[in-house]
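In: My questions are about this predicted structure, shown below with the sequence.
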Amino acid sequence: MASQREQQLMRRALELAANGPARGVNPRVGCVIVSPDGTIIGEGWHRGAGTPHAEVAALSQTAPDAARGATAIVTLEPCNHTGRTGPCVDALLDAGIARVVYASTDPGGDSSGGGTRLRESGVDVEGGVLESEVDAFLGTWMTTARLARPHVTVKWASSLDGRTAAADGTSQWITGAESRADAHLLRSQHDAIAVGTGTVLTDDPSLTARDSAGALLAEQPVPVVFGTRAIPGGARLRQHPLPLIQVDGRDLAADLRLLRERGIRSLFIEGGPTLVSAFVRAGLVDSYVVYLAPALLGGDRVALTDIGVASIDEARRLTITDITLTGDDARLTLSPKGR
């Protein structure tokens, strides 16, 4: 069982991992090399595709033969395949590492199995140390690797009683400027943003990420539209800096696989209740972001429609992972219970 010291060092490895690129194709991984007497002799993290993996980066800081008999603390199971770089398992074995402690198991079909190979080579291996924390940190990458589809986040803004518009259909603005600015920042942190054709035809959104002055942010999400209806040539989406992707929306799981093949790893859904409810009903939502305004509207303009829940026993329970005040509003971040 991992010692308290090793758990502390795993948190240090997680801090190192956060230095890596947040939206790269590879996971953000950190590694700490510890001598038999408990001294840190090397630290490293993965800096992006084609660069040394965290284990190799950490080993490069050690003196010749200093890692022999040492322990490697790494946030993700060492890889066991050759891509742009060689297997981390080989580097650890060549360095004479005696013990490897890792958090999350590598879900990749080609890259997994590093822990098993290390054990078979006589290395003392322990996995699952702070696994839930590291899995949460890896979020988008882990979802994509495990499920071969983008990590899906749905977002809506509503009154306290769950209404997204007043009885006459007006909805600008339920939440305040701070919430809207925060939502635009979230847009910029995702590979793509999605709505349904109904929203396009009714609201004519631009689906860009902008600052409070209306200027485009440096990072823009790819606009995605679900549905078969034609998008007008004059729609503001046609002026988006990135090319539009339209999928028919009949098979959401297949659509997500297609988007993954197009390089989309994180999808931010801002569609209306029809599209959002379809994703919830299909069990394809990985996280929720809900902006709640301290206002009451009443009426039937609700955030969700039918999600396949007939009784309270069937309620889709969520776990609140964060509550942040955005001006006068509250932003809730949630995940499906059990994930």
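Out: Nice, thanks for sending it over.
In: For the rest of this, base every contact and every neighbour count on C-alpha atoms.
Out: OK.
In: Buried residues in the longest helix anywhere in the chain, which are they?
Out: Longest helix in the chain, counting residues (DSSP state H): helix 131-147. Using 16 or more other Cα atoms under 10 Å as the test for burial, helix 131-147 gives Glu131, Val134, Asp135, Phe137, Leu138, Gly139, Thr140, Trp141, Met142, Thr143, Thr144, Ala145.
In: Help me confirm that the fifth one comes into contact with Pro27.
Out: Yes. Applying Cα atoms under 8 Å, one finds Leu138 in contact with Pro27, separated by 6.8 Å.
In: all helices for the protein, in order.
Out: Under DSSP H, the chain gives helices at 4-17, 54-59, 88-95, 114-120, 131-147, 177-188, 197-203, 252-261, 273-281.
In: what's the closest of those to Asn80?
Out: helix 114-120 (4.8 Å; Cα to Cα).
In: Name the residues of that closest one that come out as buried.
Out: Neighbour-count burial for helix 114-120 [16+ other Cα under 10 Å]: Gly114, Gly115, Arg117, Leu118.
In: export the residues you listed to a markdown table and tack on distance to Ile320?
Out: Below are the buried residues of helix 114-120 laid out as a markdown table (distance: Cα to Cα, whole Å):
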| residue | distance to Ile320 |
| --- | --- |
| Gly114 | 34 |
| Gly115 | 33 |
| Arg117 | 38 |
| Leu118 | 38 |
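In: from the residues you listed, which is closest to Leu258?
Out: Ranked by distance to Leu258 (Cα to Cα), these are led by Gly114 at 29.6 Å.
In: Just confirm that closest one contacts Thr82, I think it does.
Out: No. Gly114 is beyond contact range of Thr82, at 11.9 Å (criterion: Cα under 8 Å).
In: put this beside the first:
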Amino acid sequence: MTTGDHSMADAAAMRRALELATRGPAKGVNPRVGCVILSRQGELLAEGWHRGAGTAHAEIDALSKLAPGDAQGATAVVTLEPCNHTGLTGPCTVALIDAGVARVVFAVADPGDLSSGGADRLREGGVEVTGGVLADEAEALLDDWLFAARHRRPHITVKWASSLDGRAAASDGSSQWITGSAARADVHRRRAAADAIAVGTGTVFADDPSLTARAPGGEFFDAQPVPVVFGRRPVPSDAAITRHPHAPVFVEGADLAVDLRELQRRGIRSLFVEGGPTLASAFLAAGLVDELLVYLAPTLLGGPRLAVGDLGVASIEGARRFEFAAVVRLGDDVLVVAHPVSSGAARSSTSINEGN
């Protein structure tokens, strides 16, 4: 892939392609992609963008607006490396080659298992290829999709609320409410920003959560996370999640890596983990946490109801290290945002105890 200095014409066309990409859906299996086709003289011939799974890709959308032969010798400027596989639609590489496109400019390489390799296929077909044009801007636009595609899983946020001494509930199991209204409002706002929200079956049985995202007045946000339940126990047919705006997704929790890959395959790019200590601990022990949200209340509870269980840490040398990203005051409470310090590989397989 060629990188480095790029012409002003390439950059201008890519900027327009990025604008077109924003017209596509921000969620789902497929990325937002825009395409601009220029003549040999640099004049605009056609534009296109992807409208969602099953619809024409951006390159095909743009080519469809041209008469046969009009793309001969043209340059296609695309925000993402053209795909090289047949899914619900055919490979864009073949369509570009067949249309006679002489040059392809793209911003970011496609990290997909099946769809990558488009640049090489184009070169084999005699097309000149330039990559990396406005890559930073494209990375920002496709941030969540690229993360999920590169890691083969959603971005994982684990959240809990606890007392200063790390308890998620009192000794009798009561936990409503450890934190105040400002903290709870912040949680609901973050729920609405996630593609999905996860709990374990233990939380479903103990708390019967609705897993919706609601404004302080109780009304639903327009965006609602898909409810995901980890565990093997069947959920009662009258559980609150069965009345969620989205149908719940159930995964066994026997292998988190496999489960997360399935969620990514379903188009879930970000997962908000809000289950009890068992679920949070499983993600932490597996090294599958990208962000921690810890809501601390200025209270002490004591007792056995810890927010986090066993992480498999036998000594201080094995501690799971995080670094603070932000500390936010929310009414009487404090939100601590932390990200993991990269140190060693995550475990390849962690299962969730049937208790959650």
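Out: Perfect, thanks for sending it. Only a predicted model underlies this, so the values are computations on that prediction, with no experimental measurement involved.
In: Superpose the two chains and report the TM-score.
Out: The TM-score (TM-score structural alignment, normalised by the length of structure 1) is 0.75; 333 aligned residues with a Cα RMSD of 4.2 Å.
In: before we move on, back to that, so which of the helices of structure 1 gets nearest Ala293 of structure 1?
Out: Ala293 of structure 1 lies closest to helix 177-188 among the helices of structure 1, at 9.3 Å (Cα to Cα).
In: Okay, buried residues for that closest one please.
Out: Ser179, Arg180, Ala181, Ala183, His184, Leu185, Leu186, Arg187, Ser188.
In: so what's the third one up against?
Out: By that I understand Ala181 of structure 1. For Ala181 of structure 1, the contact set (Cα atoms under 8 Å, 6 or more residues apart in numbering) comprises Arg210, Asp211, Ser212.
In: residues near the last one, how many?
Out: In other words, Ser212 of structure 1. 12 (other Cα atoms under 10 Å).
In: Map it onto structure 2.
Out: Under the alignment (TM-score structural alignment), Ser212 of structure 1 pairs with Pro216 of structure 2.
In: residue contacts, its match?
Out: Ala185.
In: Next one: it from His188 of structure 2, what distance?
Out: Counting by Cα to Cα, to the nearest Å, the gap from Pro216 of structure 2 to His188 of structure 2 is 9 Å.
In: same thing with Glu274 of structure 2?
Out: Taking Cα to Cα, one finds Glu274 of structure 2 at 11 Å from His188 of structure 2.
In: do Ala240 of structure 2 as well
Out: In terms of Cα to Cα, Ala240 of structure 2 sits 17 Å off from His188 of structure 2.
In: cool, Trp49 of structure 2 as well?
Out: According to Cα to Cα, Trp49 of structure 2 and His188 of structure 2 sit 32 Å apart.
In: again with His246 of structure 2
Out: As for His246 of structure 2, its distance to His188 of structure 2 is 16 Å (criterion: Cα to Cα).
In: Need the contact partners of stretch 191-208 of structure 1.
Out: Residues from elsewhere that reach stretch 191-208 of structure 1, judged by Cα under 8 Å, 6+ apart: 184, 187, 216, 220-231, 235-237, 239-240, 264-272, 275.
In: Buried ones among those residues?
Out: Buried among those by 16+ other Cα under 10 Å: 184, 187, 220-227, 231, 236-237, 240, 264-272, 275.
In: returning to what we had before: nearest to Gly38 of structure 1 among the helices of structure 1 would be which one?
Out: Nearest of the helices of structure 1 (Cα to Cα): helix 4-17, 8.6 Å.
In: Hey, what's the angle from the closest one to helix 131-147? Just curious.
Out: 50 degrees (axes from the mean of the first three to the mean of the last three Cα atoms, to 10 degrees).
In: Helix 4-17 of structure 1 packs against which elements?
Out: strand 30-34, strand 40-45, strand 71-76, strand 99-104 (3 or more Cα pairs under 8 Å, 6 or more residues apart in numbering; DSSP states H and E).
In: Try it again at 10 Å.
Out: On a contact count with 3 or more Cα pairs under 10 Å, 6 or more residues apart in numbering; DSSP states H and E, helix 4-17 of structure 1 meets strand 30-34, strand 40-45, helix 54-59, strand 71-76, strand 99-104, helix 131-147.
In: Just give me the residue right at the centre of structure 1.
Out: With distances taken as Cα atoms, centre = their mean, the residue of structure 1 nearest its centroid is Thr140 (2.4 Å).
In: Enumerate every residue touching the closest residue to it other than its chain neighbours.
Out: Spatial nearest neighbour of Thr140 of structure 1, chain neighbours left out: His151 (5.2 Å); criterion: Cα to Cα, 6 or more residues apart in numbering. Neighbouring residues of His151 of structure 1 by Cα atoms under 10 Å, 6 or more residues apart in numbering: 139-145, 190-191, 256, 260, 264-268, 284-287.
In: What's the separation between the residue mapped onto His151 of structure 1 from structure 2 and Gly87 of structure 2?
Out: Alignment note (TM-score structural alignment): His151 of structure 1 maps to Pro154 of structure 2. As defined by Cα to Cα, Pro154 of structure 2 lies at a distance of 21 Å from Gly87 of structure 2.
In: Also Leu279 of structure 2?
Out: 34 Å.
In: Please apply the same query to Ala240 of structure 2.
Out: 36 Å.
In: In stretch 12-32 of structure 2, which residues are buried?
Out: 13-22, 24-32.
In: correction: stretch 329-344 of structure 2
Out: Leu330, Asp333, Val334, Leu335, Val336, Val337, Ala338, His339, Pro340.
In: In strands, which of these fall?
Out: In strands, judged by DSSP state E, the following of those are found: Leu330, Asp333, Val334, Leu335, Val336, Val337, Ala338, His339, Pro340.
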